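Visitor: Test case, fold it:
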Amino acid sequence: MARAQKASMRDSFYEFRTVTIPADVRRSDARQLLTAEAEYGRWELARTVLYEGGARKVVLRRRAMRVASTLGAIG
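Guide: Got it, this is the predicted structure:
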């Protein structure tokens, strides 16, 4: 049980994005898309599902940025 709680706490510091890639998209094009997301959006691969028809569902994650509000300081 403690492991499950630690895993859920660890995941709470990430934001997730799901990308669905149709079956007619070439593998090299999908790789290029995911590489661009990783490089410019700082996303990393969390999970990949390959469906029977050839479509792919890719879950990307990146660290959520914790920003303190400065609106209270404006006066």
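Visitor: drop to CA atoms for contacts and neighbour counts, all remaining ones
Guide: Noted.
Visitor: what ranges do the strands span in the chain?
Guide: Using DSSP state E, the strands of the chain run over 14-21, 44-50, 56-63.
Visitor: any idea which of the ones you listed is most buried?
Guide: strand 56-63 (a mean of 18; mean count of other Cα atoms under 10 Å).
Visitor: residues in contact with it?
Guide: Around strand 56-63, the neighbours that count as contacts under Cα atoms under 8 Å, 6 or more residues apart in numbering are 13-23, 42-51.
Visitor: circling back: would you mind putting the strands of the chain into TSV with distance to residue 28 alongside?
Guide: Output for the strands of the chain, formatted as TSV (distance: least, Cα to Cα, whole Å):
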stretch	distance to residue 28
strand 14-21	12
strand 44-50	15
strand 56-63	13
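Visitor: Here is a second sequence; please produce its structure as well for comparison:
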Amino acid sequence: MLEYEYRDLEIPRGTTRNATRQALTEHAEYGRWEIARVRVYRDGSRRVTLCRKIIRRMRTM
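Guide: Alright, predicted model coming up:
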């Protein structure tokens, strides 16, 4: 059975697209995170929900 771990990342208003892209790329490359949801609020801030699979090892003996 697959389990997922979630993390919320808040991006304040005024953050450039380049800086946002760089932050999300670092999370994806080094932490194996994927984007699950992006919410854009009226004030221009964003909340990005990231997820990744939790792989549990089973004992064989």
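Visitor: Centre-most residue in structure 2?
Guide: The centre of structure 2 sits closest to residue 50, judged by Cα atoms, centre = their mean, with a distance of 2.3 Å.
Visitor: looking at the alignment, what does that one pair up with in structure 1?
Guide: Aligned against structure 1 by TM-score structural alignment, residue 50 of structure 2 finds its counterpart in residue 60.
Visitor: And its match, how far from residue 16 of structure 1?
Guide: 6 Å (Cα to Cα, to the nearest Å).
Visitor: Residue 61 of structure 1 too?
Guide: 4 Å.
Visitor: aligned partner of residue 41 of structure 2 in structure 1?
Guide: Using TM-score structural alignment, residue 41 of structure 2 sits opposite residue 51 in structure 1.
Visitor: What distance do you get for the spatially closest residue to that match that is not a sequence neighbour to residue 65 of structure 1?
Guide: Nearest non-adjacent residue to residue 51 of structure 1, counting by Cα to Cα, 6 or more residues apart in numbering: residue 57, 7.9 Å away. Distance of residue 57 of structure 1 to residue 65 of structure 1, computed by Cα to Cα: 25 Å.
Visitor: ok, now residue 20 of structure 1?
Guide: Taking Cα to Cα as the criterion, residue 20 of structure 1 is separated from residue 65 of structure 1 by 25 Å.
Visitor: before we move on, what about residue 18 of structure 1?
Guide: Taken as Cα to Cα, the span from residue 18 of structure 1 to residue 65 of structure 1 is 19 Å.
Visitor: Having no further points to raise, I will conclude here.
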